[in-house]
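A.B. asks: return atomic coordinates for the entry below.
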Amino acid sequence: MSKILDLAKSFEQTSSEQAKDTEQVVATEFKKHEQRLIDLLNENEKAMSNAIQEQNKRLLPTMLKTWGIVAIAIVTALLLMWGILAYQSKKIAQNAEIMAQQQIAIQDLADKGGNIKLQDCIDKKDRKRLCVLVNKDAGSWNNGSLMIPMGY
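C.D. replies: I've put the predicted structure just below:
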């Protein structure tokens, strides 16, 4: 029985050594596999990063062109508005000058006694005529056809 016991001990020791060797081989292979996966992930990360950079390089000109068009549109709109404002300012200045001249003419006429009142009258033939109120007390000229208007 000692041979069987020796064989069993020898088998147990051999099995134990084989189990340790197998464990070491599996651990080594697992570490290699793990390192391969990490390397593949790193390569994939680099590839994705490069793809993103390439995409950004392709999109940059399009983005710049788009913003350029927007900037040109804004500048054009501003120039157009400036032109409209300049034109309107010029017209307003011209109209203000005309109004000032008219005001001077009105004041000159008023200073000369030109507060003449005009109104519409209907004659015997039912026609609308422009009438002037006259001052009969001031007299008449040219056989009564000329008279001084009231307010002059």
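A.B. asks: all contacts plus neighbour counts: C-alpha atoms, from now on.
C.D. replies: Will do.
A.B. asks: for the chain, which segments count as helices?
C.D. replies: With DSSP state H as the definition, the chain shows helices at residue ranges 2-111.
A.B. asks: measure the most centrally placed residue in it to Leu80 for me?
C.D. replies: In the chain, the centroid-proximal residue (CA atoms, centre = their mean) is Ile74; its distance is 6.7 Å. Note on Ile74: its distance to Leu80, by CA to CA, to the nearest Å, is 10 Å.
A.B. asks: also Ser145?
C.D. replies: From Ser145 to Leu80 the distance is 60 Å (CA to CA).
A.B. asks: out of those two, which sits in the more crowded spot?
C.D. replies: It is Leu80, of Ser145 and Leu80, that has more neighbours when counted by other CA atoms under 10 Å, with 12 against 7.
A.B. asks: what's the neighbour count on Gly113?
C.D. replies: 13.
A.B. asks: how close does the closest residue to it other than its chain neighbours get to Gln55?
C.D. replies: Counting by CA to CA, 6 or more residues apart in numbering, Gly113 lies nearest to Tyr152, which is 4.3 Å off, once chain neighbours are set aside. Going from Tyr152 to Gln55 by CA to CA gives 89 Å.
A.B. asks: could you also give me the structure for this second sequence? I'd like to compare it with the first:
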Amino acid sequence: MSKILDLAKNFEQTSNEQAKNTEKAVSNEFKEHEQRLIDLLNENEQVIKTAIQEQNKRILQTTLKTWGIVALAIIMTLAVAWGALAYQGDRIQSNLDEIATQEARIALLSEKGGKIELQQCIDKKNRKRLCIPMNKDAGAFGNGSLMIPMGY
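C.D. replies: Below is the predicted model:
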């Protein structure tokens, strides 16, 4: 019986060693597999980071182009508005100059009888004639044929 006991002990010892060896082999394989997965994950992480960076660069370029176009449109609009305002300002100044000239002429004409009202009259021969009202209160001059017009 001692041979069976020795065989059993020997078998148990061999089984325990095989179990330990199997456990170590499985553990080593598991660690290698785990390391390969970690390496793959790191590689994928790097690929994804690179893709995100490239996408961000494209988005930045697109955004800069868009804002550049918007800024250019705003600048062009301001330039056109400034041109229109400059043109209108020039026109207003020229109109003000013309009004000042006309007011000076009106003042000069007023001094020289510009307030005289001209009317159309029909004479005895049924012709249209230019007439002015006369200020008879001012009297006659010369040989009596000259009089001062109304409004002068």
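A.B. asks: any idea what the TM-score comes out to?
C.D. replies: Here the TM-score for the pair of chains, by TM-score structural alignment, normalised by the length of structure 1, is 0.67; 142 aligned residues with a CA RMSD of 3.7 Å.
A.B. asks: quick one, what contacts the residue nearest to Gly113 of structure 1?
C.D. replies: Tyr152 of structure 1 sits next to 112-116 when contact means CA atoms under 8 Å, 6 or more residues apart in numbering.
A.B. asks: at 7 Å instead, please
C.D. replies: Taking CA atoms under 7 Å, 6 or more residues apart in numbering as the definition of contact, the neighbours of Tyr152 of structure 1 are 113-116.
A.B. asks: also Leu118 of structure 1?
C.D. replies: Residues counted as contacts of Leu118 of structure 1 (CA under 7 Å, 6+ apart) are 130-133.
A.B. asks: and with 10 Å instead?
C.D. replies: Leu118 of structure 1 makes contacts with 130-133, 149-150, as judged by CA atoms under 10 Å, 6 or more residues apart in numbering.
A.B. asks: the residue lying closest to Ile106 of structure 2 once chain neighbours are set aside and Thr66 of structure 2, how far apart?
C.D. replies: With sequence-adjacent residues excluded and distances taken as CA to CA, 6+ apart, Ile106 of structure 2 is closest to Gly114, at 7.4 Å. Applying CA to CA, one obtains 66 Å for the distance of Gly114 of structure 2 from Thr66 of structure 2.
A.B. asks: Ala73 of structure 2 too?
C.D. replies: Using CA to CA, we find Ala73 of structure 2 at a distance of 11 Å from Thr66 of structure 2.
A.B. asks: now do Ile92 of structure 2
C.D. replies: When distance is defined by CA to CA, Ile92 of structure 2 is 39 Å away from Thr66 of structure 2.
A.B. asks: contacting residues around Phe141 of structure 2?
C.D. replies: With CA under 10 Å, 6+ apart as the criterion, the residues that contact Phe141 of structure 2 are 147-148.
A.B. asks: and for the residue nearest to Cys131 of structure 2 when sequence neighbours are not counted, the neighbour number?
C.D. replies: Spatial nearest neighbour of Cys131 of structure 2, excluding adjacent residues (CA to CA, 6+ apart): Gln119 at 5.1 Å. For Gln119 of structure 2, the number of neighbouring residues by other CA under 10 Å comes to 11.
A.B. asks: again with Ser140 of structure 1
C.D. replies: Counted by other CA under 10 Å, the residues lying close to Ser140 of structure 1 total 14.
A.B. asks: can I assume Cys121 of structure 2 sits in a strand?
C.D. replies: Yes - counting by DSSP: H, G, I helix; E, B strand; the rest coil, Cys121 of structure 2 is found in a strand.
A.B. asks: so who does it touch?
C.D. replies: Going by CA under 10 Å, 6+ apart, Cys121 of structure 2 touches 127-132.
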